[in-house]
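K.L.:
predicted model and sequence follow; I will ask about them next.
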Amino acid sequence: MTTPKLASPERITVYIDPDLEDIIPTFLANRQKDLQTLRTAIAAKDFETIGILGHRMRGDGGGYGFNAISDIGGIMELAAGRRDEPAIRRQTTALEDFLARVHIIYRA
């Protein structure tokens, strides 16, 4: 039996424009709320909600400087359309891991 590989404890550094410094904490807090919504939607097999959240993350992530969130959201949106619960779970875990490890440096 193999032990699943845990996410690396290393930080993920993201460089963000200082003009966004006031709104980034709220953006990230909302992604934390999305995690709970995703877990609830997965349990209920609510693929419509999952698709909407994925679409929103895909569209918003890059605009705030978080391309990884956009990538996760895009994959999640497609997975929701296919009703691919394992893929949705993987992306939910990826989002949780990213949020736990992200380290922001504000610079122009």
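P.N.:
Thanks, I have the structure now. Numbering: from 1, shown residues only.

K.L.:
from now on I want contacts and neighbour counts done on CA atoms only, so please keep to that.
P.N.:
Fine.

K.L.:
gap between the strand or helix carrying E96 and the chain center?
P.N.:
Using DSSP states H and E, E96 maps to helix 85-101. How far helix 85-101 lies from its chain's middle: 7 Å, per Cα atoms, centre = their mean, to the nearest Å.

K.L.:
helices or strands next to that helix in the packing?
P.N.:
Helix 85-101 sits against helix 24-44, helix 67-82, with contacts defined as 3 or more Cα pairs under 8 Å, 6 or more residues apart in numbering; DSSP states H and E.

K.L.:
and here's the other structure:
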Amino acid sequence: MDDFDDDEWAEMQEMYINHTSKELRNIKENLDSVAFDSLRTFGHNIKGSGGMYGFNEITSRGAAIESAAMNENLEDIKSHLDALEVFLRSKL
């Protein structure tokens, strides 16, 4: 990112990780009542935004969550949410 210095970029990445962590926490706390469409949207959104912030792992997990939600595969969704949580914690 040529328009930002290293400190600004690191701050933006940290804000993104914090925001995504909060979204994930909310989803996991309410997983029994979350609609598959909401899970698909979450996956789709982080699939697009993860790469913008330099987090290819988030992009990959987002794509997997989106796909699992489209197939209404709750076990796969849980697995990918757990893996995403581990990754996000490693960045905090």
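P.N.:
Received the coordinates, thanks. None of the values given here were measured: they were computed from a predicted structure.

K.L.:
returning to what we had before: tell me which of the helices and strands packed on helix 85-101 of structure 1 is the most buried.
P.N.:
Here the criterion is mean neighbour count by mean count of other Cα atoms under 10 Å, and of these the winner is helix 67-82, at a mean of 21.

K.L.:
ok, how many other residues are close to the nearest residue to I12 of structure 1 once chain neighbours are set aside?
P.N.:
Closest residue to I12 of structure 1 apart from its sequence neighbours, by Cα to Cα, 6 or more residues apart in numbering: V102 at 4.6 Å. Neighbourhood size, V102 of structure 1 [other Cα atoms under 10 Å]: 15.

K.L.:
which one in structure 2 is aligned with V102 of structure 1?
P.N.:
Counting by TM-score structural alignment, V102 of structure 1 lines up with K91 in structure 2.

K.L.:
check the gap between its match and F36 of structure 2 for me.
P.N.:
For K91 of structure 2, the distance to F36 of structure 2 equals 27 Å [Cα to Cα, to the nearest Å].

K.L.:
same thing with M15 of structure 2?
P.N.:
As for M15 of structure 2, its distance to F36 of structure 2 is 26 Å (criterion: Cα to Cα).

K.L.:
same question, L24 of structure 2
P.N.:
14 Å.

K.L.:
would you confirm that T13 of structure 1 contacts I104?
P.N.:
Yes: using Cα atoms under 8 Å, T13 of structure 1 is in contact with I104, at 5.8 Å.
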